[in-house]
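**Student:** Generate a structure from the sequence data that follows.
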Amino acid sequence: MTQPILLWFRRDLRLADQAAVMAAAHSGAPVIPVYVLDDETPKHRKLGGASRWWLHGSLESLARDLEALGSRLILRRGAAAEVLAQLAAETGAREIHGLHHYEPWWRNAEKAIRRKGLDLHLHDGNFLIPPGSVTTGAGTPYRIYTPFWRQVQLRMPPAEPRLAPAKIPAPEAWPASDALDDWALLPTRPDWAPGFRAEWTPGEGGAQDRLEAFLPRSNLYEERRNLPSRPGTSRLSPHLAFGEISPATLWHAAMDQGGSVDVFLSELGWRDYAQNIIAEFPDYGAHSAKPDFEAMPWRDAPDELKAWQTGMTGYPIVDAGMRELWVSGWMHNRVRMIVASFLIKHLLIDWRHGEQWFWDTLVDADYGQNAVNWQWSAGSGVDANQFTRIMAPLTQSPKFEAGDYIRRWVPELADLDEGEIHDPTPITRRRCAYPMPIVGHVEGRERALAAYRMMKG
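**Tutor:** Sure, this is the predicted structure:
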């Protein structure tokens, strides 16, 4: 019998419009799909708690979908290069198919696999265009989003998404597989995920359902996306982060919806942009792109960091966002900007603390997006907001009609009217057992500007 092919899944957990799946299924060889839980190669960048919860559901879904095609999903744990080499030795496979990934640890794993003499075939498909394929006239990568996006649009639409194969050829004998439950990806003591289960359905089917729910209102995306009290965003980000739906599928589904759907499509472009940045700067999640920022006099304030993490800063819009994150594993996009600005500028705490917290608590945690967005907020990125532009939470909250959002996530304030919900009086705070602001807006702003001047010398 023909030597089998290993089909290596990472954060590309789908069968439709998945080029590695198609290549393996149409190769004429038996196919062994495999997912490797690799906590060794990424080291401190192993999946966070929220991502592990999502991964469990996504792997369950993928395994069911593979079984429907006459196949199965093999689960192994360890350093990816070692595990795949061992699996190849067990099965006689010499060829591996997978999708390109650009996180530095995955690029290291790919090199290690090739050093073991295995034939690794990597395909495109997790992004609108392959990272690095759009360059300036000088042949260098774009570092500014606007001209990057302008060039990407010239290549759109992407190729039509392809359907999942009707069948995946199986080997005569299957190698041993770990049991998913033995990986203990789900929280138990305590079980902090009831809000996750209420909100999310991981997997390719859940992604399709979320897309169908979003499309009828996608033409109002620009008008509603900044209003956390209204359902304006797609909530597709975790499905994209785990590769349960391709960006090409989203593009083709949404591109003719009219209205402001182009703004939604540009968000797919920002996702591509972030991958281009980490492809050029692999340590973007750990080091400020602008060297000056390494001299920023950040404050060591663990109690204030804890107050931010737990949603007890005394700023209702900030606390609502942080509590939404803890309960559901997700946070509204506009509120993400507000809470990031607050941590970095009002509290003068290093952006890396926020980036790490999001990495652990977001179901859509993505190295490129997370790093680029935090450095944008800090002003330290290659294309970033100015540090001196400091969001005022007490202004942002009423501007973006966040009253009902606050009432949902800060229930001790649920009975307040619009006159107080955004900034309760001291008397109301005491009555509601809600804290006073951890820092005044003017005080925090002036402290941040003074630190910026000190950094600049």
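
**Student:** switch to C-alpha atoms for all contacts and neighbour counts from now on
**Tutor:** Will do.

**Student:** so where does residue 214 fall, helix or strand?
**Tutor:** helix 204-214 (DSSP states H and E).

**Student:** now do residue 33
**Tutor:** Taking DSSP H and E as the criterion, the element that holds residue 33 is strand 31-37.

**Student:** same for the next helix-or-strand element following the helix holding residue 214, what does it pack against?
**Tutor:** Next helix or strand after helix 204-214 toward the C-terminus (DSSP H and E): helix 221-224. Packing contacts for helix 221-224, counted by 3 or more C-alpha pairs under 8 Å, 6 or more residues apart in numbering; DSSP states H and E, involve helix 261-280.

**Student:** buried ones in the helix it packs on?
**Tutor:** For helix 261-280, burial by neighbour count (16 or more other C-alpha atoms under 10 Å) applies to 261-266, 268-280.

**Student:** Pull the distance from stretch 342-352 to the chain's centre.
**Tutor:** 21 Å (C-alpha atoms, centre = their mean, to the nearest Å).

**Student:** what's the first-to-last distance across it?
**Tutor:** Stretch 342-352 has an end-to-end distance of 14 Å (criterion: C-alpha to C-alpha, to the nearest Å).

**Student:** Name the surrounding residues that touch it.
**Tutor:** 285-286, 298-301, 304-305, 308, 318, 340, 354, 374-375, 377-378, 387, 390-391, 393, 439, 441, 443-445, 447-448 (C-alpha atoms under 8 Å, 6 or more residues apart in numbering).

**Student:** Kindly report the same for stretch 258-272.
**Tutor:** Here stretch 258-272 has contacts from 127-129, 131, 145, 149, 152, 218-223, 247, 251, 254-255, 368-369, using C-alpha under 8 Å, 6+ apart.

**Student:** Check stretch 381-388 too.
**Tutor:** 143-145, 288-290, 345, 372, 375-380, 449, 452.

**Student:** Residue 46: which of those residues is nearest?
**Tutor:** Of all the contacts of stretch 381-388, residue 46 sits closest to residue 372, with 18.4 Å by C-alpha to C-alpha.

**Student:** Not counting sequence-adjacent ones, nearest residue to that closest one?
**Tutor:** Nearest residue to residue 372, sequence neighbours excluded (C-alpha to C-alpha, 6 or more residues apart in numbering): residue 274, at 6.0 Å.

**Student:** And for residue 325?
**Tutor:** residue 331 (5.2 Å).

**Student:** circling back: which ones among the contacts of stretch 342-352 lie within helices?
**Tutor:** Of the contacts of stretch 342-352, the ones assigned to helices by DSSP state H are 304-305, 308, 318, 340, 354, 374-375, 377-378, 393, 441, 443-445, 447-448.

**Student:** I'd like to know which of those residues are buried.
**Tutor:** Members of the ones in helices among the contacts of stretch 342-352 classed as buried by 16+ other C-alpha under 10 Å are 304-305, 308, 318, 340, 354, 374-375, 377-378, 393, 441, 444-445, 447-448.

**Student:** Sequence B follows; please return its structure for comparison with A:
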Amino acid sequence: MAVTLVWFRDDLRISDNPALVAAADSGDDVVACYVLDEETEGIRPLGGASRWWLHHSLSALGASLDQLGVPLVLRRGAAGDVIHRLVEDSGAHAVVWNRRYGLAERTADSSLKSSLTNRGVDATSYQANLLYEPWEVTSGSGQAYKVFTPFWRACLTFRTPRAPLAAPDSLSSPDGPGLDSDELPAWGLLPTEPDWAQGLRDTWTPGEAGAHERLDDFLDGAAQGYKNSRNLPAVHGTSMLSPHLRFGEISPFEVWHAAQDHKDSSTAEDIRVFGSELGWREFSWQLLYFNPELATVNYRPEFDAFTWESSTQAELEAWQRGRTGYPLIDAGMRQLWEIGWMHNRVRMATASFLIKNLMIDWRVGEKFFWDCLVDADAASNAASWQWVAGSGADASPYFRIFNPVLQSKKFDPKGDYLVRFVPELADAENVHEPWKGSAPGYPAPVVDLKESRERALSAYKALSES
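**Tutor:** Sure, this is the predicted structure:
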């Protein structure tokens, strides 16, 4: 029987997977594969936390595919070379995959598609991981949007997101001996010495089942009141779906329609706001599609002339380790260390502190988050750091500087979040401003908020006048 090769990438699921559905509908035998590509030029290697997630996500996908009747073949190397070898090994006449949108990824995919076609192998790609293709929704002049609100309004006017596709009931595997496959543990994706992942294991269930459980729990709970509770780091007010979306364990179409189906008169505004968060993900990917160097190059070129201070290594390490002396910043960074994730309100505050109070280049923070986040997403991570820096699209102006004391007083008034991740503050006389009283074991502030704010504003004024 004819064979179709399904190449999994950032779509580690069996439901609403157009490439997998196409292979099943073809009636062919199916070979499923995942390629750990750390060799293709320009493709960014995963950070440590994402590698941990990938291991467990692949394990879950492999189990799901086994239930459908096909094994997951694991290979390592430059994807173009590996896929060609798999086509030869399996005798596949067709290869299917779901699209990626980074420049290096789509360049590699285009080259592979051309070379496969030249060899008489059909290669087809599908839309699976974005509600709208980056090139579909443009301004009246045909240009990419630079501001979120009109972009998202145009998306919703353009087309209602399609309904999710059902998972195949079963798949047929080619007869004969199975293809050679790497053993997942041999890839070394998990930390060993030291094993820093206990907090990740306690918090997350990577894989498709965990993604749907997380979505169901959110819709049955935090979705009610989401508009306000999403800003409160001490409560479970967000969906925490970001890593599941990052690895494609659940599709944005599934999330969108489940949320819409859950909407009623009491949750309509909450669901609207939640939907706009999916919109920010879409906007970030459009930005990256049209600005491939978003993680390294200022979106607004005038920021190329910005003068970054030479903060000390000690100040940078204080930020990284959650020892700045400012409770909200330290709680956020310690949450990142513990569970590989940080509440979005706190992400903005920690980023602002690094960029504006410490005057450290936003790219330093972007790289650090890339390594530490389980949801490190090439588009959202870069776009968000540039947004805070003021150098991005639809950006927060540089002179908007998050005051971590005011932020914690407003969004964590009782200090529950602060104490959860900075337990030495439990006995502090003033949990929001511990330097104003006794706080045994807690460090003094690394910088003065007022002085560092004035320094940042002075640098921004010099830039705007240049």
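
**Student:** quick one: TM-score?
**Tutor:** For this chain pair, the superposition-based TM-score is 0.96 by TM-score structural alignment, normalised by the length of structure 1; 452 aligned residues with a C-alpha RMSD of 1.3 Å.

**Student:** Roughly how far does the residue nearest to residue 325 of structure 1 sit from residue 228 of structure 1?
**Tutor:** Residue 331 of structure 1 is 9 Å from residue 228 of structure 1, by C-alpha to C-alpha.

**Student:** go on, residue 359 of structure 1?
**Tutor:** From residue 359 of structure 1 over to residue 228 of structure 1 (counting by C-alpha to C-alpha), the distance is 22 Å.

**Student:** just residue 436 of structure 1 next, same as before
**Tutor:** Counting by C-alpha to C-alpha, the gap from residue 436 of structure 1 to residue 228 of structure 1 is 23 Å.

**Student:** How about residue 427 of structure 1?
**Tutor:** Residue 427 of structure 1 is 27 Å from residue 228 of structure 1, by C-alpha to C-alpha.

**Student:** Those two: who's more crowded?
**Tutor:** It is residue 228, of residue 427 of structure 1 and residue 228, that has more neighbours when counted by other C-alpha atoms under 10 Å, with 24 against 9.

**Student:** That one -> structure 2?
**Tutor:** By TM-score structural alignment, residue 228 of structure 1 lines up with residue 233 in structure 2.

**Student:** mind listing the helices for the stretch 351-457 of structure 1?
**Tutor:** 351-361, 367-378, 393-399, 403-409, 426-432, 441-456 (DSSP state H, counting those that start in this stretch).

**Student:** quick one on the thing from earlier: just checking, what packs against the helix or strand that comes right after the strand holding residue 33 of structure 1?
**Tutor:** Using DSSP H and E, the helix or strand that directly follows strand 31-37 of structure 1 along the chain is helix 49-68. Helix 49-68 of structure 1 sits against helix 204-214, helix 351-361, with contacts defined as 3+ C-alpha pairs under 8 Å, 6+ apart.

**Student:** Of the ones you listed, flag the one that's most buried.
**Tutor:** helix 351-361 (a mean of 20; mean count of other C-alpha atoms under 10 Å).

**Student:** With structure 2 overlaid, how far apart is that one on average?
**Tutor:** Comparison of helix 351-361 of structure 1 with structure 2 after fitting gives an average deviation of 0.5 Å (mean C-alpha distance after the TM-score superposition for structure 1).

**Student:** Tell me how far that helix lies from the chain's centre.
**Tutor:** Distance, stretch centre to chain centre, for helix 351-361 of structure 1: 12 Å (C-alpha atoms, centre = their mean).

**Student:** what's the answer for stretch 98-118 of structure 2, then?
**Tutor:** Using C-alpha atoms, centre = their mean, the offset of stretch 98-118 of structure 2 from its chain centre is 22 Å.

**Student:** before we move on, what about stretch 202-212 of structure 1?
**Tutor:** With C-alpha atoms, centre = their mean as the basis, the mean position of stretch 202-212 of structure 1 lies at 16 Å from the chain mean.

**Student:** which residue numbers in structure 2 go with that stretch?
**Tutor:** The aligned range for stretch 202-212 of structure 1 in structure 2 is 206-216, by TM-score structural alignment.

**Student:** outside of that stretch, which residues touch it?
**Tutor:** With C-alpha under 8 Å, 6+ apart as the criterion, stretch 206-216 of structure 2 contacts 12-14, 53, 56-58, 60-61, 204-205, 239-241, 244, 249-250, 255.

**Student:** Pull out the buried residues from those.
**Tutor:** 12-14, 53, 56-58, 60-61, 204-205, 239-241, 244, 249-250, 255.

**Student:** quick one on the thing from earlier: please tabulate the helices and strands packed on helix 49-68 of structure 1 in JSON lines, including the columns distance to residue 456 of structure 1.
**Tutor:** JSON lines is the format used below for the helices and strands packed on helix 49-68 of structure 1 (distance: least, C-alpha to C-alpha, whole Å):
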{"stretch": "helix 204-214", "distance to residue 456 of structure 1": "45"}
{"stretch": "helix 351-361", "distance to residue 456 of structure 1": "18"}
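
**Student:** Quick one, which of these gets closest to residue 69 of structure 1.
**Tutor:** helix 204-214 (14.6 Å).

**Student:** tell me the average deviation of that closest one from structure 2 after fitting.
**Tutor:** When structure 2 is overlaid, helix 204-214 of structure 1 sits 0.5 Å from its aligned residues on average, using mean C-alpha distance after the TM-score superposition for structure 1.

**Student:** centre of the chain versus that helix, how much separation?
**Tutor:** Centroid separation for helix 204-214 of structure 1 versus its chain: 17 Å, with C-alpha atoms, centre = their mean.

**Student:** repeat for stretch 353-363 of structure 1
**Tutor:** 10 Å.

**Student:** again with stretch 25-40 of structure 2
**Tutor:** The chain centroid and the centroid of stretch 25-40 of structure 2 are separated by 23 Å, computed with C-alpha atoms, centre = their mean.

**Student:** got it, and stretch 96-105 of structure 2?
**Tutor:** Computed by C-alpha atoms, centre = their mean, the chain-centroid distance of stretch 96-105 of structure 2 equals 16 Å.

**Student:** Just the residues contacting that stretch, thanks.
**Tutor:** With C-alpha under 8 Å, 6+ apart, stretch 96-105 of structure 2 has contacts from 4-11, 17-20, 22-23, 41-43, 106, 123-129, 285, 288-289, 292, 378.

**Student:** Give me the buried subset of those.
**Tutor:** Looks like the contacts of stretch 96-105 of structure 2 have 4-11, 17-20, 22-23, 123, 125, 128-129, 285, 288-289, 292, 378 buried, using 16+ other C-alpha under 10 Å.

**Student:** Right, I'll call it a day here.
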